[in-house]
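Visitor: coordinates for the following, if possible.
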Amino acid sequence: MFSKWIFVVLLSLSCLSSPAFSGGVSAYIVNGTETSVTTYPDFVSLFYDRTEYDRIYGTHSFCGGTMLNSQYVLTAAHCIFSGGSINEEYMLFMTVGQIDNETDWIYKITPVRPAEFYYDNSFSDSESDLWQNDIAIIKLESTLNTGGTVNRLGSESYHSNSNSFIAIGHGNTAVNTTTYKLLQTSMSYVDQSTCASVYGGLHNSQICFSGGSAATMNNGVCSGDSGGPIYWDNGGTLYQVGITSFGPTTCGAGSITGVFTELTDYNTWITNVLNGSVSPNYIATDAKRQAYYETNILSSPTDSSSVPSGGGGGSMGGGLLLLFSGVLGYRLKRRLVMPRI
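Guide: Below you'll find the model as predicted:
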């Protein structure tokens, strides 16, 4: 049970094919300033893309990620889950690319499709469990030419509110307020006991940050920032210390404006995935894409190409909202899915 009745938002992708999901999401950088992948060269975006099948694509990314190396992407597990199970449609029709302004992505970059998906077998896609072990790795079909890769740490020496931390993403700037640009914002470390007093049930593998002490609109993460990084700026060298997971329903509200999966707790698992000693949880192939398209999309009376813009944040039961900005969730609020012409 929560020690207080707190509302939180999971910064993830909306459930494109889940009938249980009834709304959109609200999760973007709050009080941010515009930045660039030149400054954060390991940052990438995950897009929904069916252009080679029927010219349908997402005009916004549904999650962020970072490059562990030229072929492996680090993100949040909830970005590939829906209602407790993997979201096969997102996994099959995902592309990964690097862009500053998302209005340019379909025309100005060459994205790469995923080939394999890895996630912690103990991941809990559950509000009541605060999305424990919210981490995933995507192996791409080919290398993605980015300007950099993640710097990881072997210890948690950065646990100090005197250190500087930066969160980035393409998420909303406030609830229901969209941006297409990559933004950054500064945040401060919050110790585990203080964070647990706000979010009862917090796990040791999660790390919390604050964006200020005002009643609302403190610096923080918001819908669409899921899977993206928070960095420790150690004298100009950036180390990724967390993956954006969830935050308050009202973005930027309260004393804790972002909860992240802490990377140091998964160093061994990450290394094992990269060296090939872990079997993928799911393999994506062209044959699977074609079969899924023919069986689940062509035969669907509510294909996403016919769904107009719409609204909202989807309630997930006892007080948490999914903060991921997936195609279905976005298109209910704004026109995210559209044909390429």
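Visitor: please make it C-alpha for all contacts and neighbour counts, starting now.
Guide: Fine.
Visitor: the closest residue to residue 144 other than its chain neighbours: neighbour count?
Guide: Spatial nearest neighbour of residue 144, excluding adjacent residues (Cα to Cα, 6 or more residues apart in numbering): residue 70 at 5.5 Å. Neighbour count for residue 70, taken as other Cα atoms under 10 Å: 17.
Visitor: helix, strand, or coil at residue 70?
Guide: coil (DSSP: H, G, I helix; E, B strand; the rest coil).
Visitor: wait, it sits on residue 149?
Guide: Yes: using Cα atoms under 8 Å, residue 70 makes contact with residue 149 at a distance of 7.3 Å.
Visitor: can you tell me how far the residue nearest to residue 144 sits from residue 145?
Guide: Noted for residue 70: a distance of 7 Å to residue 145, by Cα to Cα, to the nearest Å.
Visitor: I'd like the structure of this one too, to check against the first:
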Amino acid sequence: MIFQNKYIFLLSCVFVCRSAAVYENGYHMDVGVPKATWLRRQPISRIVGGTKVDAATAVPYQAGIVVRLTTGWTSVCGGSVVSATRVLTAAHCWWDGQSQAALFTIVLGSLTLFSGGTRIETKQVTPHANWNTRDYTHDIAMVRIPAITFSNKIQAIPLPTASIVNNNFVGFTGTISGFGKTSDAQSAVSSSTVLHRATVPVISNAVCQRSFSLNIHGSHLCTSGDGRKGTCDGDSGGPLTVIVNNQRVQIGVVSFGPPSGCEFGEPSVYTRLTSFLNWLQAQM
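Guide: Okay, here's the model as predicted:
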């Protein structure tokens, strides 16, 4: 989900750089809608280079998001449970500059996106006020949901604190997860789509910039595509997590990926959560 996209910005795609905008027709029409169609038709979709998650308990903070657009089309994104009443995702999942979401169906505790688990419909989505659809800065949004009951399949992921605000995380091994495509060869997203995850190294923004004509800002964070691992279409909005002081913490939200596609070993780009601590606190 997080690594693919044939235009500039991604999911992440689930990830992007040929003009002043990430997608020619916006994320939803270029990525999310085709992915939703593919997920319904294919037996499995996954993080590129990743492994199938055998139980929802392995990634209990993962949220799937089925997006209903105002046009009636169905799109898809990812997200993360950050409290009993909040799910974090990317702003472009709600409004990508061309397509507007009308309703999110939040899917929790499930290995499949279009069936199973706890499913919650909501229109209460707050994108960052400075979300910029041209340079994909401030690509972050908070979703409000009725209070859920935590279980071994549904848990909140801790967010960064001020104690690690100056950590750039370069060299850390991150974990990405989502329901995205397996490869560029797949044209879309299936009712039996299975959650996958992969480990990826965090790289410096300077190294990341070499793969993009779009500016990589300080509020972005990147992971290497070495080993052809990364996010692919449909992973947008999903979490990037690392272990800090023996605790798993979310440090990024899948934002976009390389113009070359999912499987060419290029970086994936995320919204850097340590750049938004005040905003996150205000939204909680």
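Visitor: TM-score of the superposition?
Guide: Scored against TM-score structural alignment, normalised by the length of the second structure, the superposed chains reach a TM-score of 0.75; 243 aligned residues with a Cα RMSD of 3.1 Å.
Visitor: OK, contacts around the residue of the second structure sitting at the aligned position of residue 242 of the first structure?
Guide: Aligning on TM-score structural alignment places residue 242 of the first structure opposite residue 252 in the second structure. Residues near residue 252 of the second structure by Cα atoms under 8 Å, 6 or more residues apart in numbering: 221, 239-241, 270-273.
Visitor: conserved subset of those residues in the first structure?
Guide: Mapping the contacts of residue 252 of the second structure onto the first structure (both residues aligned by TM-score structural alignment, their matches' Cα atoms under 8 Å) leaves 221, 239-241, 270-273 still in contact.
Visitor: all helices of the stretch 1-150 of the first structure, in order?
Guide: Along the stretch 1-150 of the first structure, the segments classed as helices by DSSP state H, counting those that start in this stretch run 51-54, 88-92, 105-108.
Visitor: which stretch among these is buried most, on average?
Guide: Mean neighbour count (mean count of other Cα atoms under 10 Å) peaks for helix 88-92 among the helices of the stretch 1-150 of the first structure, with a mean of 22.
Visitor: re earlier: the residue nearest to residue 144 of the first structure maps to what in the second structure?
Guide: Using TM-score structural alignment, the equivalent of residue 70 of the first structure in the second structure is residue 84.
Visitor: quick one: its match and residue 143 touch, right?
Guide: No: with contact defined as Cα under 8 Å, residue 84 of the second structure does not reach residue 143; the gap is 11.2 Å.
Visitor: the strands in the second structure, which residues?
Guide: Counting by DSSP state E, one finds strands in the second structure at the ranges 51-52, 62-69, 74-83, 86-89, 101-108, 118-122, 125-127, 141-144, 173-178, 196-203, 220-223, 239-244, 247-256, 268-272.
Visitor: follow-up on the earlier one: what is the nearest of the kept ones among the contacts of residue 252 of the second structure to residue 94 of the second structure?
Guide: When those are ranked by distance to residue 94 of the second structure (Cα to Cα), residue 271 comes first, at 15.3 Å.
Visitor: and the closest one, how many residues sit next to it?
Guide: 29.
Visitor: any idea how far the alignment partner in the first structure of it is from residue 244 of the first structure?
Guide: Matched by TM-score structural alignment, residue 271 of the second structure corresponds to residue 261 in the first structure. Distance, residue 261 of the first structure to residue 244 of the first structure, by Cα to Cα: 7 Å.
Visitor: pull up the overlap in contacts between those two.
Guide: The contact sets of residue 261 of the first structure and residue 244 do not overlap (Cα under 8 Å, 6+ apart).
Visitor: list the contacts for the match of residue 70 of the first structure?
Guide: Neighbours of residue 84 of the second structure in contact, by Cα under 8 Å, 6+ apart: 146-150, 156.
Visitor: for the residues you listed, which ones persist in the first structure?
Guide: Of these, the ones still in contact in the first structure (both residues aligned by TM-score structural alignment, their matches' Cα under 8 Å) are 147-150, 156.
Visitor: among those residues, which ones are buried?
Guide: When those are checked for burial by 16 or more other Cα atoms under 10 Å, the buried set is residue 156.
Visitor: looking at the kept ones among the contacts of residue 84 of the second structure, which one is closest to residue 195 of the second structure?
Guide: residue 156 (17.4 Å).
Visitor: quick one, what contacts the nearest residue to residue 218 of the second structure once chain neighbours are set aside?
Guide: Nearest residue to residue 218 of the second structure, sequence neighbours excluded (Cα to Cα, 6+ apart): residue 205, at 7.5 Å. Listed by Cα under 8 Å, 6+ apart, the contact partners of residue 205 of the second structure are 216-218, 220-222.
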